[in-house]
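Predicted coordinates and the sequence they were generated for:
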Amino acid sequence: MFPERRLRRLRKRTFQPLFKETRLAVSDLVMPLFFDETIEEAVPIGSMPGQYRYPLGDAGAVAERLQRTGLSAVLIFGIPREKDAVATSAYDGDGVVQRAIAGMKAACPDLVVITDVCACEYTDHGHCGIVGETCNGGRDLLNDPSLALMQKIAVSHARAGADIVAPSCMLDGMVRAIRTALDGSGFAEVPIMSYSTKFASAYYGPFREAADSGFSFGDRTTYQMDPANAREALLESEEDAAEGADILMVKPAGLYLDVLAEIREIGLPVAAYQVSGEYAQLKAASALGWLDERKCALEALTCIKRAGADLIITYYAEDAARWLHEEQ
């Protein structure tokens, strides 16, 4: 019995563009950037070939370069000159992220500037908030004192001109706390893109070099998620949606497409972060000639979109924008 349905009929090369189910677009992509107030020239990030720490003086030029590729959004991180136990510089009105926002918006007012709201780059211990003694006598991230810190950081970013704030610390109640602070400070129109499902992944390694955010003790498994837990992952995003998040996020992206597809069903826009380790392994294999970098990178990004991402935060954003233009 020969099958009556022949799926290969529609796979002729001339037909392929007509029946493509998922289309990756430049407008789907968000470029992460690192600004360092201790440098005067861009510094390459060794574990992330093609990526740099930029001096604040380059903020406008970087914004213009990315906008010329068609990219419309960036996510910025800051490396401050000074760190302390309570991340004072994270909410300084003249801080590194605050000044980077001003520089980018002055050059490209229509560029959507998203800011990472966290403390790991600003604390001398490298954890994502206020650290103290727990009820069992150990040291760990303290949830509620850290919420007050996130409120200060988010408001300072909004005051500096951020279009969207993105809390990444995985604290219980962080979205409600930040929404309350933004609304009470006159920033009710600033959306929150919550890192609502963020796993305690080993794939963040290169980021720690890029952002100078390694931790001095312990790990982040008491506040970031166990990679084995899918039901809990959904609950985390449902909680943030109920607290008022405007956009949810899954991080990392490529290893967690099953979770991404589930969170898509909540109904809010969803971002997915293709993290530093995902980028670095593609770069390394491509440098050895084992993979076709362009094809593999675009395949990975397309699959993230197919799973349900509305936005893809990726270090490949600039390259992918160029490749997609070339395919048109």
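Yep, that arrived.

switch to C-alpha atoms for all contacts and neighbour counts from now on
Will do.

Strands along this protein, start to end?
Assigned by DSSP state E, the chain shows strands spanning 29-36, 43-44, 52-54, 73-79, 112-117, 131-133, 139-141, 164-167, 197-198, 248-251, 270-274, 311-314.

Report the inter-axis angle for the longest one versus strand 270-274.
What that stands for is strand 29-36. On the basis of axes from the mean of the first three to the mean of the last three Cα atoms, to 10 degrees, strand 29-36 is oriented at 60 degrees to strand 270-274.

Mind jotting down where the helices sit in the stretch 151-300 of the chain?
174-184, 205-211, 230-243, 257-264, 276-287, 293-307 (DSSP state H, counting those that start in this stretch).

how about the fifth one: buried residues?
Under the neighbour-count criterion of 16 or more other Cα atoms under 10 Å, helix 276-287 has 276-280, 282-284 buried.

what comes into contact with it?
For helix 276-287, contacts defined as Cα atoms under 8 Å, 6 or more residues apart in numbering pick out 47-49, 202-207, 254, 291-293, 296-297, 314-316.

most neighbours per residue, which of the strands of the chain?
Comparing the strands of the chain by mean neighbour count (mean count of other Cα atoms under 10 Å), strand 248-251 comes out on top with a mean of 28.

who does that strand touch, helix- and strand-wise?
strand 197-198, helix 230-243, strand 270-274 (3 or more Cα pairs under 8 Å, 6 or more residues apart in numbering; DSSP states H and E).

let's bring in a second model and compare:
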Amino acid sequence: MPQPFAAPYPLSRPRRLRRTPALRAMTRETAMTPDNLIWPIFLQAGRDEESAIASMPGVSRLTVDRAVEAAREAHGLGIPAMCLFPYTGPESRTEDCAEAWSDDNLTNTAIRAIKDAVPEMALMTDIALDPYNANGHDGFVVDGEIVNDPTVEALVKMALAQARAGADILGPSDMMDGRIGAIRAALEAEGHGHVAILSYAAKFASAFYGPFRDAVGASGALKGDKKTYQIDPANAEEALRMVGRDLSEGADMVMVKPGLSYLDICARVKEAYGVPTFAYQVSGEYAMIEGAARNGWVDGDRVMMESLLAFRRAGCDGVLTYFAPRAARIMAG
């Protein structure tokens, strides 16, 4: 009598390559190194001081001299770039936002100081009016409307002041129409053609930005919301169109913001355009991870590293993250 057929044990055993740390390392598909990190920091006036940001546990605003020390630390950890954001008190916020393009504002002062101390550090800046605007918006407000073209003129002045101070990368985060082309033309005309633009091309009207607004002092100032100029979170095709537009106007790199909730956008941008693509692990994302870790609900270091790896797996060349120094130390072993 014929014996029942006995299927051979599967020839493929995926667990073979998971068996030891060495085998897992050999077959790992995605790598994360300090080269993939940009560290955003917050600046404040004064000297030899820092102020904790309650909604971002572990993050503080730094005076310029302490920002210089932070740059030395970052360089020592192999982090190639930092992004500077100023805290501007209510007394310095005006409707004309003139402090935004002052050669001696906090950002431009910090650029010069860091470049003098750590010339190898690439410095990225933020181009938007919200840290300087009495209304808390990224653009000028006229009769309740955020006006586009006058705002673009102001952003060009802001960009040129940052380029003169020595910025390597300009980060227009305002989402006004036409600002990349106007900034690129002005940079070329004034001899700053070497300055790169990392455009916040796909920036969504997200609820994840709250702690950041605390950090730069914009929370109490904001009147209304930013839905008339930031992208609806439901719109993926629009985000891709905005990326294409900014590249056509002269952006060198593009960013998706926020990050973790928009990894699908990151992947689609990289696949569609093949350009240097970055994501911002924004303040709300940072606060959720760090808050849960401090309450003992998750393993903070493991969740942090897993979240950063997700950006790389989605196709990002790098990520702006407040975790950058901590992650770099872990990578160093």
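Looks like it came in fine. Only a predicted model underlies this, so the values are computations on that prediction, with no experimental measurement involved.

For residue 20 of structure 1, find the nearest of the helices of the stretch 151-300 of structure 1.
Of all those, helix 293-307 sits nearest to residue 20 of structure 1, with 11.1 Å by Cα to Cα.

Not including adjacent chain positions, what is the nearest residue to residue 220 of structure 1?
residue 200 (6.4 Å; Cα to Cα, 6 or more residues apart in numbering).

Tell me which residue of structure 2 matches up with the one you found.
Under the alignment (TM-score structural alignment), residue 200 of structure 1 pairs with residue 205 in structure 2.

Kindly report the same for residue 146 of structure 1.
Superposed on structure 2 with TM-score structural alignment, residue 146 of structure 1 falls opposite residue 151.

Now do the same contact list for that match.
Residue 151 of structure 2 touches 139-140, 176, counting by Cα under 8 Å, 6+ apart.

The same query, at a cut-off of 10 Å, please.
For residue 151 of structure 2, the contacting residues are 96-97, 128-129, 138-141, 174, 176-177, 179, taking Cα atoms under 10 Å, 6 or more residues apart in numbering as the criterion.

Just send the residues you listed back as CSV, with distance to residue 76 of structure 2 too.
What follows is these, written out as CSV (distance: Cα to Cα, whole Å):
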residue, distance to residue 76 of structure 2
96, 40
97, 36
128, 30
129, 32
138, 34
139, 37
140, 40
141, 43
174, 32
176, 37
177, 39
179, 35
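
Just give me the closest of those to residue 165 of structure 2.
Nearest to residue 165 of structure 2 among these, with distances taken as Cα to Cα, is residue 128, at 16.9 Å.

just to revisit the earlier point, just the buried ones from the contacts of helix 276-287 of structure 1, in PyMOL syntax?
Selection of buried members from the contacts of helix 276-287 of structure 1 for PyMOL, criterion 16+ other Cα under 10 Å:
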select buried, resi 47+48+203+204+205+206+207+254+293+297+314+315+316
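
any idea how far residue 101 of structure 1 is from the counterpart of residue 117 of structure 2 in structure 1?
Mapped onto structure 1 by TM-score structural alignment, residue 117 of structure 2 lines up with residue 107. From residue 107 of structure 1 across to residue 101 of structure 1, the span is 10 Å (Cα to Cα, to the nearest Å).

which residues do those two both contact?
Taking Cα under 10 Å, 6+ apart as the contact rule, residue 107 of structure 1 and residue 101 both touch 59-60.

Could you tell me where stretch 233-252 of structure 2 falls in structure 1?
Aligned by TM-score structural alignment, stretch 233-252 of structure 2 falls on residues 227-246 of structure 1.

corresponding residue for residue 260 of structure 1 in structure 2?
In structure 2, residue 260 of structure 1 lands on residue 266 (TM-score structural alignment).

what's the mean gap between stretch 66-76 of structure 2 and the aligned bit of structure 1?
Its matched residues in structure 1 lie on average 1.7 Å from stretch 66-76 of structure 2 after superposition (mean Cα distance after the TM-score superposition for structure 1).

How far does that stretch sit from its chain's centre?
18 Å (Cα atoms, centre = their mean, to the nearest Å).

residue range for that stretch in structure 1?
Counting by TM-score structural alignment, stretch 66-76 of structure 2 sits on residues 58-68 of structure 1.

Which residues belonging to the matching stretch are considered buried?
In stretch 58-68 of structure 1, counting by 16+ other Cα under 10 Å, buried: 58-60, 62-64, 66-67.

Which of those fall in helices?
Among those, the members falling in helices (DSSP state H) are 59-60, 62-64, 66-67.

corresponding residue for residue 48 of structure 1 in structure 2?
In structure 2, the residue matched to residue 48 of structure 1 (TM-score structural alignment) is residue 56.

If you count surrounding residues, which of residue 107 and residue 101 of structure 1 has more?
Per other Cα atoms under 10 Å, whichever of residue 107 of structure 1 and residue 101 has more neighbours is residue 101, with 23 against 15.
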